[in-house]
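Asker: could you look at this predicted model? Sequence included:
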Amino acid sequence: MIDLPQTLPPIGIGEEAALALLGGAAMDRRADLAAPDVLAHMDPPSAEVAARMAYLVAQANQNLLHPATSPFATQAEALVLGWIVPTYGMAWGQFCSGSTLANLTALWAAREAGARKVVASAEAHISVPKAARILGMDYHAVPVGEEGKLIRDALPDLADAALVLTAGTTGRGAIDELSPLPAKWLHVDAAWAGPLQFTKYRDRLAGIAAADSIAISAHKWFFQPKGAALALFRNVDAKALITFTSSYLARPNSGVEGTRSAAALPLLATLLAWGQAGLAERIERCMAIAEDLAQRLDADPRTEVKQAPESGVLNWRPVQADPAAVIAALEGTSSAFTIGEGLWVRQVAANPHAEVDAIWSRIDAALAMGTAP
């Protein structure tokens, strides 16, 4: 721990000294998400071009609420949305500071359109029941099947429901069947797996264009700095449901947030630099890492794989070793996830720089530690 004052200092140490002190600690004591032996939760390393662009965005500190103070940033946001929105069969979209807000924004529109309850799978992201609570809507969790997908036969009446289907559950990466159902509003939480639409795995999102709204996290498989997501909508009329105005606004404000940063600029820079092919190559590399590890784990008598990774998320456990001990030994490259009453190792292929052999070496060492007397 670096030596920092525990109360606000009456006299500062100066900008360069503060940067040297804190910057060194921030980089030296970080979790290196791009390390070759790391598969860390759902946190990809930021694209370098995005990180550099984010620095310029912070320096300019433009507010997208007022186009006159952010002329190019406003133009850039419209451009990148124009690239992404039609790919999902949607009509319009907006940036949000994370998928929690994207889900809240979409479910707010659903409530204004007449939905009175939220229905989602038991393995839906925590932001979905949180949004229902905030919006004063009843929440119904639907059981999942063996592979973690929502059981459609267990659905309640959907006539007044905002049904949330998940494309890439947090725990297992499961993708619910996305074909339409007769709900008042159909929302797809595609925070994790949404970018598969730009890859050879797009068929795993078949049916997503029938959704009324979609949430996608840009700081996951779009490889952006934290605090960027998209809420997409199929009907342009939905915008009026979540729009407010005031005499001090240059234009009406849509969505939950007021002031917004120019989060579209780092994403625009990334997509401009990589193109669709470059984005797809990195996501497909992550998918290949997960598939390779799943095959190795499945073939190893020391381990059991829960299911094939559908969107780069692995669930496995040791057959004889203590799962908790193995998870502890894999700290920084795994987490724990409970399925039923069993504890499983969860690893997410979010790091395109990962090397399968390096990860396998850590798993092999962790299994040995877990069985040590």
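Answerer: Done, it's in.
Asker: C-alpha from now on. contacts and neighbour counts both.
Answerer: Noted.
Asker: burial check on G136, number of neighbours?
Answerer: Look at G136: counted by other CA atoms under 10 Å, it has 12 neighbours.
Asker: any idea how far it is from A263?
Answerer: The gap separating G136 from A263 is 30 Å, by CA to CA, to the nearest Å.
Asker: use this one as the comparison:
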Amino acid sequence: MSTVANWQQHFLRVGRGGASDYSQAMKACTAQITALFEQADAPYSGIDPAKLREWITGVELSTQSPSSLERMIEEVAALIAKHSIVVQHPHCIAHLHTPPLLAGIAADRFASAQNLSLDSWDQSGAATYVEQHVSNWLCRLFGYDAAADGVFTSGGTQGNIMGLLVARDWAVHRISGHDVQRDGLPDYHGRLRIIGSAKSHFTLRKAAAIMGLGQRAMVAVPSHADGTMKIEALEQTLDQLKQAGLIPFAIVGTAGTTDHGAIDDLAAIAEIAKRHQTWFHVDAAYGGALILSQNKHRLAGIEQADSLIVDFHKLWFQPIGCGAILLKDAKNFRHLLQRAEYLNRETDDLPNLVDKSISATRRFDALKVWMTARSVGVDALGSMVDHLLAQTQAVARLVAQQDELELLAAPHLTTILFRYAGAIGASAIDDFNRRLRTGLLKAGHAILGETTVDGKIALKMTILNPCLTMQDFVDLLDKVMRFARQLTEGSPSHTESSCETVSGAAHV
């Protein structure tokens, strides 16, 4: 039978000696993580996924003889961390998944150890004021005035859902005085429509489904070849919907589409939304960090948005997950407000941030942004973003110089869409590039993304690591082309071999 004394070793406790076990555990974790990063020579270990699954699922969780925490830390390092994706590796470049800044990692250590929850003041104390302060700073950064407010989210998906939920309830109340929170969807809810571009994030459809409107409520406006919304088509779509008796209640502009990195003409969309008395929401999960940089003019019009979202675990280099939603008029957070007598009583004279969120229990993620802004500095963050934008253009030129590779689109932010096109028949090229991506991944050579561009299967590089050099990309493209040649011969090798340097690298 366990005793209280035995249980105590598993907790971080107050008082003298209460943190000694914690300190030992963190030292052990630090040692293992240090060794992992110092020894990592590939973005994935190359272990066959089927074998890895067998190892993981073969671990007995309901053991009656638990191991020590020290032993578990060693096991996690050897079995899990070693065979997980190494985001920091130069050839891990598939997704909007950034290496986190040390300030953010340190903030996570505080957040995890204290285990604060940002739903109510009596579960957070100073943390509530930190989030409020950071949210107010963000509002000013994006050009909002004192009437604005914000709250942190888990990321873009939650942010888009919250923004469109507020937009729907705002529009319904404006149209008919109907209170959706109290009375449910109005009888005309089947006519409500969300407008975005053909390249908008899939979470717009998800939001429509979650809100009970159905995915058909999301109407996609055609995009230009570069991924930006066709403004003239937006005008036509609004007119057509209204003529059909439908109700477009929200227009979504995107500041950084997932594949192209395209930024819509936000100023033009804002003017149209205002003229049609429609809510204007901006998905700036990817491109919002431009507000820190010398390229912030590319976000012109974002200050006119009724709501906007930003992800800090993208180009703000924070640990997952960390995002925020900002509302131009803080009063519209009332559409999310629910009272609970045990949590956010109306009589409270201290702020309870659950008033503004669809989440209750919520991590202290604002500390990541606080510590980063103060220890790294917004000028340095902006310079990192500008560096990545310039580097992406240079890498795109490098891709275009290779006879075996085809650049499929000019990059806007930090994504490069391309494919291998050497010695492959037109009918087989899509399947070949699929196999090329998965082959590189499973062998542990490189982790590239995959998407579709104008009906063509594309490989994708998402450049989010400001520590990389052009030589890293020279090496990556060498690796991709070498593996592709082996694949065309029917014998891809999992071992490295020498090959010629990427042509033109010296000119980048």
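Answerer: On my side now, so go ahead. Values in this document were obtained by computation on a predicted structure and should not be read as measured data.
Asker: now do the SS call for L181 of structure 1.
Answerer: Under DSSP: H, G, I helix; E, B strand; the rest coil, L181 of structure 1 falls in the coil class.
Asker: ok, the one 5 residues further on next?
Answerer: Assigned by three-state DSSP, the conformation of L186 of structure 1 is strand.
Asker: ok, the alignment partner in structure 2 of it to L308 of structure 2 distance?
Answerer: Aligned by TM-score structural alignment, L186 of structure 1 pairs with F280 of structure 2. The gap separating F280 of structure 2 from L308 of structure 2 is 9 Å, by CA to CA.
Asker: give me the more crowded residue out of these two.
Answerer: L308 (31 against 27).
Asker: in a helix, that one, correct?
Answerer: No: assignment of L308 of structure 2 by three-state DSSP gives strand, placing it outside any helix.
Asker: distance from the chain centre to stretch 265-283 of structure 1, please.
Answerer: On the basis of CA atoms, centre = their mean, to the nearest Å, stretch 265-283 of structure 1 is displaced by 17 Å from the centre of the chain it belongs to.
Asker: so which bit of structure 2 is it matched to?
Answerer: Here stretch 265-283 of structure 1 aligns to structure 2 at residues 367-385, judged by TM-score structural alignment.
Asker: tell me where the stretch 51-200 of structure 1 has helices.
Answerer: Under the criterion DSSP state H, counting those that start in this stretch, the stretch 51-200 of structure 1 contains helices at 71-84, 99-112, 127-135.
Asker: report how many residues lie close to the equivalent of A110 of structure 1 over in structure 2.
Answerer: Aligned against structure 2 by TM-score structural alignment, A110 of structure 1 finds its counterpart in A167. A167 of structure 2: 24 surrounding residues under other CA under 10 Å.
Asker: residues contacting A167 of structure 2?
Answerer: 249-250, 279 (CA atoms under 8 Å, 6 or more residues apart in numbering).
Asker: counterpart of A113 of structure 2 in structure 1?
Answerer: Taking TM-score structural alignment for the superposition, A113 of structure 2 sits opposite Q59 in structure 1.
Asker: how close does its match sit to A250 of structure 1?
Answerer: Relative to A250 of structure 1, Q59 of structure 1 is positioned 23 Å away (CA to CA).
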